[in-house]
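Could you work out the structure for the sequence below:
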Amino acid sequence: MTVLMDGKKLAQKYRLSLKKDAELIKQHGVVPTLAVLMIGEDPASQVYFKSKQKLAAEIGIATIDTVMPVDSSQQAVIRQIKQYNEAANIHGILVELPLPPQLDEKAVMEAIAPEKDVDGFHPYNIGRLFMDDAGPVPCTPAGIMALLAEYQLDPAGKRVVIIGRSTIVGRPLAAMLLNADATITITHSKTNELERITRNADILVVAAGQPEMITQKYIKPGAIVIDVGINRLGSGKIVGDVAQEDVKQRAGYLTPVPGGVGPMTSVMLMKQTLKLAKRSVEFERR
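Modelled structure (predicted):
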C-alpha cells in the first residue's frame, strides 16, 4: 500500500520544536524578527501574508509587516528593503511574490542582504547551495528534504527525476539532492519522452503547475512521489500535479495535496528565521 507522507503532522512536530528554539534565543536578549513586505493587495498573497503572521506569532517570532501601494516604484521598494537590511533587530526579510508588473523581481530580490535572505533566493545563496556550502536555502525544497528524512528515505544512490526547473523549487532542490548523493535528472516543458524518463525514477518530484498531469503510467512501481503542485479547479477543489487516486495504485510513498509539501514550506521559513537570529546571538558572543 502507498504510504501518504503527512506534511501536516510533521509541520506540527516542527512548530513545537521551533517554539523551544525561539525561547532559547530570547533568553540571550534577542527577539527573532521577520520583516515581511507586500506590494499591493493581491488576494492570494494576502492569504499567505496572514498565515505567516499567525504561524510566526505561534512560534514566538516577531514580524514587521509592511504593505506598500501597488503602484510603488522600484526605487521606493528597494529603499524599504535597504532599511530592513540596516536594521539590527531584523534577522530575516521576506518579499511576497508575485510583484506588480512595473517591478523587476530579480533586482528586488538581489537588494535583500544575503545574510537576511530568509527565502534563500538571492543569487549569492543559490551559488553557495550549488557549491555545497549552504547558507539560507529555498523553503519548499528544504521542506521536501525534511519529509524524506522523517520517513527515513535516504536519497543517496537514488535516481531522482524532477519535473520543473523553476528557481523556487526545481533547481535548488536538484542541488540539495545532488549534495545528498542522489543522481538527478531535471525535466521541463521541452523534454521529449517524459514518460520514459519518469518511469526510471526512484524519486519523482512534480512541480509542473499542471493539475493532475501525472498518472500511474509515469510512475515506477514503488517509487517515492513528491507532489509540489497546488491547483484550484473550477469546482473549488484543490489538487496537485499528480492524479493522487490513480498514482496510489503504484507509488510506494506519496505526498498528498493538500497536507503534504505545503505545510512544510511555512515551517521551514520560520526555522530559517530562527537560524538567522541565532547567528546574531553567536556574533554578539564573539
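
going forward, measure contacts and count neighbours with C-alpha atoms only.
Will do.

Now do residue 162 against residue 260, distance only.
17 Å (CA to CA, to the nearest Å).

ugh, wrong one, I meant residue 61
From residue 61 to residue 260 the distance is 24 Å (CA to CA).

neighbour-wise, which of the two wins?
Taking neighbours as other CA atoms under 10 Å, residue 61 and residue 260 compare with residue 260 leading, 26 against 23.

hang on, that one packs against residue 10?
No. Look at residue 260 against residue 10 with CA atoms under 8 Å: they stay out of range, at 9.3 Å.

can you tell me which residues contact residue 56?
62-63, 270 (CA atoms under 8 Å, 6 or more residues apart in numbering).

Helix or strand: which one has it?
helix 43-59 (DSSP states H and E).

again, but for residue 275
Residue-wise, residue 275 maps onto helix 262-285 under DSSP H and E.

helices and strands around that helix, which ones?
Judged by 3 or more CA pairs under 8 Å, 6 or more residues apart in numbering; DSSP states H and E, helix 262-285 is in contact with helix 7-26, strand 33-39, helix 43-59, strand 92-95, helix 139-150.

Please tell me how far the last one is from the chain's geometric centre.
Translated: helix 139-150. How far helix 139-150 lies from its chain's middle: 9 Å, per CA atoms, centre = their mean, to the nearest Å.

Quick check: which helices or strands does the helix or strand just after it pack against?
Note on helix 139-150: by DSSP H and E, the next helix or strand toward the C-terminus is strand 159-163. Applying 3+ CA pairs under 8 Å, 6+ apart, one finds that strand 159-163 contacts helix 170-179, strand 183-187, strand 203-206.

Next, the second sequence, to be compared with the first:
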Amino acid sequence: VPQSTREPRSRDIRADMSVECPSTKKSYVLDVSVVAKPYLAEIADKIAKKFGKAMKPKMVGVLANEDPFAKMYAKWTKKACERTGIVYETLECKRTDLEDVVYDLNENKNVHGIMVYYPVFGSFPSFMAGVSMDSYIANCISNEKDVEGMCFTYIQALYQNRRHLKNKKGLEVKSILPCTPLAVVKILEHLKAYDSKEKLKGKTITVINRSQIVGHPLAAMLCNDNAEVFSKDIDSMFVFKKDQKGRGRLCETEILFEDALEKSAIIISGVPSKGYKVPVKHIKPGTIFINVSSHKNVVEEELLKKPGMVYVPKVGKVTVAMLQRNLLRLYEGYHQ
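Model (predicted):
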C-alpha cells in the first residue's frame, strides 16, 4: 500500500498483552521478542549452572542451498546461541553431499544436535525413499540429534499424539516437536489463546499451508490441543478432527476457504510467495493473525483497520528459542 493511501494511526502498538473485547480493543502488532525472552533466559541460566566452563551442548546447522532467508536464519541462530552459551556451527555443503554430511554428524560424539536449512531439493522427488528428497534427508538425521523434530520417530509420535518416548536406557523422555509449529503454540499461549484446562477447545483455526515442515504438523498439534483446524493448501481444503483415540486426523470438508476464515479466531499463514495475500474482508474483528512465511501473507494496514486484531508478522526469534530448548532436551535425554 503506497504511503499516501495509508490511513494515519496515532502509533504502532507493539505490546505484551492479550486480546480482549474486539469492539473496544485496539489492534496491534506483536513483537515476538517478548515471547522468546523468558525461554532464552531460562536456557542461558541452565547452561551457565550446569556446564560452567565445561564442554557445552553443540548444534550444527547444515546449509546446502543458496536461499538468502536460510542464510539469514543461520546468522540469527548463531547469534542467539552465542548469547545463551550453546556452541553453534554452520556447515555449508553441496546438496548432493548433504546425506553423507548428515551421517557423519550422526556419528560425531561432539555434536548433540543437527538441523538442516530447508528447502534443499524442494518438491523434487526422492531418489531414495519418501515423498521428496527433503523428507528423506530429514529421516537421515538421528532422532537423538534431531533438534527440528522432523525425523520419522518424532513425526509419528506427533500424529499419534504421543508426548513421551523411551531412550536407550529405558527412561522416559519428552518427544521433540517441530520448532516453527512449536513457536506458534508458544505465541498463542502468550496471547492467552490457550485455556489452562481445555487448551484450545471451542476455537476454530485456519492454517494456510500443508507442508510437512510447517503446516501439516502445526494443524495436527493444534487439533491435538482440542481446536477445530481447517487446513488450506494450493488446491484443497481439509479439516483436522480428533479421532476416538484422541489423535488429530485429516478429514474431508465441504466448507469453503472464505467461510473457514470467517469462522476462525486464529489464522496462521505460511505461503512461500511474495504475491499471496489472505483476503482481509473475510477476517473477523478480534482475530489473531500469525505469519510464518518469509513473505507477508496479508496487507498489514488493511488488517489493522479492523478492531481487536493481533498481527504477528514474524515468528523466527521464538523458533530459534525452541531450537535451543529442543537441543537441551536431546542432550539431557540422550547424551548425558
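
which one of the contacts of residue 56 of structure 1 is nearest residue 135 of structure 1?
Closest approach to residue 135 of structure 1 among these (CA to CA): residue 270, at 14.8 Å.

quick one: residue 109 of structure 1 is in a helix?
Yes. Residue state for residue 109 of structure 1 (DSSP: H, G, I helix; E, B strand; the rest coil) corresponds to a helix.

Show me what it lines up with in structure 2.
Here residue 109 of structure 1 is matched to residue 138 in structure 2, going by TM-score structural alignment.

got a list of what residue 223 of structure 2 touches?
229, 240-242, 247-248.

lining up those residues with structure 1, which overlap?
Among the contacts of residue 223 of structure 2, the contacts conserved in structure 1 (both residues aligned by TM-score structural alignment, their matches' CA atoms under 8 Å) are residue 229.

Can I get the contacts of residue 223 of structure 2 in JSON lines including distance to residue 278 of structure 2 and neighbour count?
Below are the contacts of residue 223 of structure 2 laid out as JSON lines (distance: CA to CA, whole Å; neighbours: other CA atoms under 10 Å):
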{"residue": "229", "distance to residue 278 of structure 2": "17", "neighbour count": "28"}
{"residue": "240", "distance to residue 278 of structure 2": "20", "neighbour count": "25"}
{"residue": "241", "distance to residue 278 of structure 2": "24", "neighbour count": "23"}
{"residue": "242", "distance to residue 278 of structure 2": "27", "neighbour count": "18"}
{"residue": "247", "distance to residue 278 of structure 2": "29", "neighbour count": "21"}
{"residue": "248", "distance to residue 278 of structure 2": "25", "neighbour count": "28"}
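
hmm, which two among the contacts of residue 223 of structure 2 are most spread apart?
The span of the contacts of residue 223 of structure 2, defined through CA to CA, is set by 229 and 247 at 12.8 Å.

Need the residues touching each of these two.
By CA under 8 Å, 6+ apart, the residues touching both residue 229 of structure 2 and residue 247 are 223, 241.

Give me the aligned partner of residue 20 of structure 1 over in structure 2.
That one, residue 20 of structure 1, aligns with residue 45 by TM-score structural alignment.

Report how many residues lie close to the nearest residue to that match once chain neighbours are set aside.
Of all residues not flanking residue 45 of structure 2 in the chain, residue 84 sits nearest, at 7.8 Å (CA to CA, 6 or more residues apart in numbering). For residue 84 of structure 2, the neighbour count with other CA under 10 Å is 19.

how much space between the equivalent of residue 84 of structure 2 over in structure 1 and residue 16 of structure 1?
Structural alignment places residue 84 of structure 2 opposite residue 59 in structure 1 (criterion: TM-score structural alignment). Counting by CA to CA, the separation of residue 59 of structure 1 from residue 16 of structure 1 is 8 Å.

centroid residue for structure 2?
Most central in structure 2 under CA atoms, centre = their mean is residue 180, positioned 1.2 Å from the mean C-alpha point.

Find the nearest non-adjacent residue to residue 305 of structure 2, please.
Per CA to CA, 6+ apart, closest to residue 305 of structure 2 is residue 27, 7.5 Å.

Alignment lookup: the one you found to structure 1.
Checking TM-score structural alignment: residue 27 of structure 2 goes with residue 2.

For the residue nearest to residue 305 of structure 2, give me its contacts.
Applying CA under 8 Å, 6+ apart to residue 27 of structure 2 gives the contacts 13, 304-311.

Shared with structure 1, which of those?
Retained in structure 1 (both residues aligned by TM-score structural alignment, their matches' CA under 8 Å) from the contacts of residue 27 of structure 2: 304-310.

how far away is the aligned partner of residue 326 of structure 2 in structure 1 from residue 146 of structure 1?
When structure 1 is aligned by TM-score structural alignment, residue 326 of structure 2 is paired with residue 272. Distance, residue 272 of structure 1 to residue 146 of structure 1, by CA to CA: 13 Å.

between these two, who's got more neighbours?
A direct count of neighbours by other CA under 10 Å for residue 272 of structure 1 and residue 146 places residue 272 higher, at 25 against 19.

Tell me how many other residues crowd the match of residue 109 of structure 1.
Neighbours of residue 138 of structure 2 under the rule other CA under 10 Å: 22.

Same check on residue 43 of structure 1?
9.

What residues does it make contact with?
Here residue 43 of structure 1 is in contact with no residue (CA under 8 Å, 6+ apart).

Name the nearest residue to residue 266 of structure 1, ignoring sequence neighbours.
Of all residues not flanking residue 266 of structure 1 in the chain, residue 52 sits nearest, at 7.0 Å (CA to CA, 6+ apart).

Next: residue 202 of structure 2.
In space, residue 202 of structure 2 is closest to residue 227, 6.4 Å off (CA to CA, 6+ apart).

count of neighbours near the aligned partner of residue 73 of structure 2 in structure 1?
Here residue 73 of structure 2 is matched to residue 48 in structure 1, going by TM-score structural alignment. Residues lying near residue 48 of structure 1 (other CA under 10 Å) number 14.

and residue 48 of structure 1, how far is that from residue 37 of structure 1?
Residue 48 of structure 1 is 12 Å from residue 37 of structure 1, by CA to CA.

for residue 167 of structure 1, same thing?
As judged by CA to CA, residue 167 of structure 1 and residue 37 of structure 1 stand 20 Å apart.
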